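quick one: sequence and predicted model below, then my questions.
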Amino acid sequence: MSKSVDTLNKSSQATPNDVNAQLLQQQLLQQQLLLQNSQNQDDEIDLAELWHAIWSGKLIIIAISAIFAISSIVYAIKQPNIYKATTLLAPASEQGGAGGLGKMAGQFGGLASLAGINLGGGGTDKTGLALQVLKSRVFLENFISKHQLLVPLMAAKGWDITTNTLIINDEMYNAETKAWVREVQAPKKPEPSMWQAYKAFLAVLSVTTDKENGMITLAIEHYSPEIAIQWLTWLVNDINITMREQDKFEAQSSINYLTNKLNEIQLADMQTIFYQLIEEQTKTIMLAEVSKEYVLKTIDPANAPEEKAKPKRALIVVLGTMLGGILSVLIVLIRYFSKK
């Protein structure tokens, strides 16, 4: 009996604690529910308040967006048209002396190397080398100087389609006195340096090679489509001339060297080999002299583009209007909440 009484006493003592725990849990749940409800109400209030703030400042939003839209339209209209002329080129096929040198390299390459002559082995990528030379600083600086491109490259600001003449920026270049008048800080000079001209020309020149068929696309952007075409034509001609003269010079140097060495050779077999080497170098010179398109062959010559490449005026207006709308909404919200 005493044990059962003790058990009843313990259970009666534990019951209030359990009840308190349950009540505490219920209170916590109620508080969590109230907190969630209040957060949801706050979110609803915040969204409603944001919409109210935007709606109350709709006139400001419309005004600022309109200002940005009009400004972007004016800016887009004032931008001069830029035309892009392109020409399609193909690697010129290597024949004659080049092919013969490839065969000679396989037979007498070691001997030629000992003699100080580079036959190339037929594996030289002349096209890739020509494209690297075309983009090099030395070639482009000489190109700009040779064709007197400094003024149309650095001082032009537009093109008069009616008179087909360039519009020169008189703040940079005085066309009457033919003097550079741009204001620069020392050590720069009013006349742009060849380094500046080289960087400017690289910015308007693009060279693209199709990896599948090896075709090459040269493109130049300029205010005048006629000038862009002329520059492309000069580029292709000059790079072919440069590579042709370089090969002729190397071949002639090899011939001179071999001819001098012949006087020192007594063995008839060695003399025969040297004569064959001289013959192949002579073929290289002959091929270079008769090949006008020595490295790059024109497949599709440049034509005057009828449509501008830049600027994208519609895109400028759309982006400008969007920027104005976003900025105006931010201004309205900042003003609204700063007053609270």
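Yep, that arrived.

from here on, contacts and neighbour counts on C-alpha atoms
Noted.

tell me which stretches of the stretch 51-200 of the chain form strands.
Ranges of strands within the stretch 51-200 of the chain are 83-91, 156-160, 165-168, 173-174, 179-180, based on DSSP state E, counting those that start in this stretch.

pick the most deeply packed of those.
strand 83-91 (a mean of 21; mean count of other Cα atoms under 10 Å).

included below, for side-by-side comparison, is a second structure:
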Amino acid sequence: MTEQTTVQSQTALPEDDEISLIDLAIALGEEKATILMVTGLFTAVAVALALQMPNIYSAKTVMVPPQQQQSGAASALASLGGLAGLAGSAAGIKSPDEMYVAFIKSEGLQNAVIEKLSLQERYKAKSVTDARAALGGAVRITPDKKSGLITIEADDQDPAFAAQLANAHVDELRVLMGRLAVTDAQQRRMFYEQQIKKVQSELAEAEQSFRKAKAQSGMQVTAVLAETGVRASAELRGQIAAREVQMSAMSRFATAQNPDVQRLGSELSALRAQLAKLEQGSGVAEATLPLQQQAVKSYRDVKVQEAMLEVLIKQYELARVDEAKEGPLLQQLDVATAPERKAKPKRAIIVLAAAFGGLFLGVLLAFIRRAMRKAAESDQGSSQIALLQKAWSFKR
């Protein structure tokens, strides 16, 4: 009897597996209406939503960021005079693609684009901050590490406006870079511009002071200075002032232990010692009256500022030449145009994804309904269903 029972149980196993597969097919067949209804409902909803979604067009522009001309900067350094170390301290500064991406994403540039295209009204934003957030979601900026190109893609329901939005970022970036010193030559040119303005202001003050002192003293200062050698003192003061400007600029990039800084310090000390020796030996302070001393000092200050201005103007012109060699700041490889085809939504993909999701949910629901019916047909299943309902009930 035992062996016969064992054989019967072994032969029943494949039958149970076969019955399970048959039950699966039966469950799907019995609940086919549920499956079709859920799948159709999901598909219909997806179709309705997809048709209501507006078409979004994506316009793209590709730009070439400025390239540093290191060879041009090096040739300019060889031509510089007393401030050569200053120009050299700025050499080697490069502008990676990330810097230009950061410029485009800056609040100042985004605010300019928002104001130019009236994006706050277009996006129905309550504040500029909300408009910037909407703009960030509509614009994608992608730098290419290999080629160095930067791609700007803008999305909008209007294809013409999408192209306008992409090109506006490039235009505002040009405006921004016109105010900033980005390249090596721009940095040197801007520094010399600031120094020239400063020296011109000091020269005007010195000339005014000289005219006043000359009128009070009533002497021919030029002849006196030619005889006493103060003209040489003025030239020395001009050299000292030039090196002081150079030292001030280099202090932003180098420490006191830098060899160039130490060399400049030694040159300044030697020139100051030479100036002190020359002025002490000239006899001007002993041979003239106080008013004449003031006139001599004022004339000397004018000559110092003139020498400084001459040195700075020469180097400013060299920086402008080097800046011209660098070419345009920004170049658009591909100007954004109105796209002919929409970029999104992908309606077919949305409907297919919803159909597959509804089919999966319908099959799952069919199995659950089949299991609940089978459980309700047996006493044990009925009690388990009652316990399940009690467990999930909020009434105690």
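That came through fine. Only a predicted model underlies this, so the values are computations on that prediction, with no experimental measurement involved.

which residues are contacting stretch 192-201 of the second structure?
305, 308-309, 312-313, 315-316 (Cα atoms under 8 Å, 6 or more residues apart in numbering).

now do the buried residues in it.
Neighbour counts over stretch 192-201 of the second structure (16 or more other Cα atoms under 10 Å) mark 192, 195-196, 199 as buried.

tabulate the contacts of stretch 192-201 of the second structure (CSV), appending neighbour count and secondary structure.
Output for those, formatted as CSV (neighbours: other Cα atoms under 10 Å; DSSP: H, G, I helix; E, B strand; the rest coil):
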residue, neighbour count, secondary structure
Q305, 26, helix
M308, 25, helix
L309, 20, helix
L312, 22, helix
I313, 15, helix
Q315, 23, helix
Y316, 22, helix
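
tell me the one of these nearest S71 of the second structure?
The closest of these to S71 of the second structure turns out to be Q315 (Cα to Cα; 17.3 Å).

hmm, the closest one is touching L80, no?
Yes - Q315 of the second structure is within contact range of L80, at 6.4 Å (criterion: Cα atoms under 8 Å).

circling back to that earlier point, if we only consider the buried residues of stretch 192-201 of the second structure, which is nearest to Q4 of the second structure?
Using Cα to Cα, the shortest approach to Q4 of the second structure within these belongs to Y192, at 108.3 Å.

for that closest one, what is the enclosing helix or strand?
Per DSSP states H and E: Y192 of the second structure is located in helix 184-217.

buried residues, that helix. List them.
Result for helix 184-217 of the second structure [16+ other Cα under 10 Å]: buried residues 184-192, 195-196, 199, 202-203, 206-207, 209-210, 213-214, 217.

now the corresponding residue of the first structure for D158 of the second structure. Nearest residue, chain neighbours left out?
Superposed on the first structure with TM-score structural alignment, D158 of the second structure falls opposite S224. In this structure, S224 of the first structure finds its nearest non-sequential neighbour in W159, 5.7 Å apart by Cα to Cα, 6 or more residues apart in numbering.

same check on F274 of the first structure?
L258 (6.5 Å).

distance-wise, check the one you found relative to G99 of the first structure.
20 Å (Cα to Cα, to the nearest Å).

next: T272 of the first structure.
20 Å.

straight-line length of stretch 115-124 of the first structure, end to end?
Note: stretch 115-124 of the first structure ends 20 Å apart using Cα to Cα.

quick one: contacts for F201 of the first structure?
F201 of the first structure touches 140, 153, counting by Cα under 8 Å, 6+ apart.

the aligned residue in the second structure for it and A125 of the second structure: what is the separation?
Alignment note (TM-score structural alignment): F201 of the first structure maps to L135 of the second structure. Applying Cα to Cα, the value for L135 of the second structure to A125 of the second structure is 10 Å.

my read: A155 of the first structure touches L166, true?
No - using Cα under 8 Å as the test, A155 of the first structure is too far from L166 to be in contact (9.6 Å).

on that earlier part again, quick check, nearest of the contacts of stretch 192-201 of the second structure to F42 of the second structure?
The closest of these to F42 of the second structure turns out to be Y316 (Cα to Cα; 71.1 Å).

does that closest one really touch A185, like I thought?
No - applying Cα under 8 Å as the test, Y316 of the second structure and A185 come out as separate, 9.9 Å apart.

against A375 of the second structure, how distant is S383 of the second structure?
Going from S383 of the second structure to A375 of the second structure by Cα to Cα gives 9 Å.

about what we covered before: so what's the residue nearest to S224 of the first structure up against?
Residues near W159 of the first structure by Cα under 8 Å, 6+ apart: 80-81, 165-167, 223-224.

mind doing that once more with 6 Å?
Contacts for W159 of the first structure (Cα atoms under 6 Å, 6 or more residues apart in numbering) come out as 165-167, 223-224.

just H147 of the first structure next, same as before
Contacts of H147 of the first structure (Cα under 6 Å, 6+ apart): none.

show me what it aligns to in the second structure.
Aligned partner of H147 of the first structure by TM-score structural alignment: L117.

and what of K84 of the first structure?
Under the alignment (TM-score structural alignment), K84 of the first structure pairs with S58 of the second structure.

name the element the closest residue to its match other than its chain neighbours belongs to?
Nearest residue to S58 of the second structure, sequence neighbours excluded (Cα to Cα, 6+ apart): D155, at 4.4 Å. Element membership for D155 of the second structure, per DSSP H and E: strand 150-156.

so which residues of the stretch 1-150 of the first structure form helices?
2-56, 58-78, 97-114, 126-134, 137-146, 150-154 (DSSP state H, counting those that start in this stretch).
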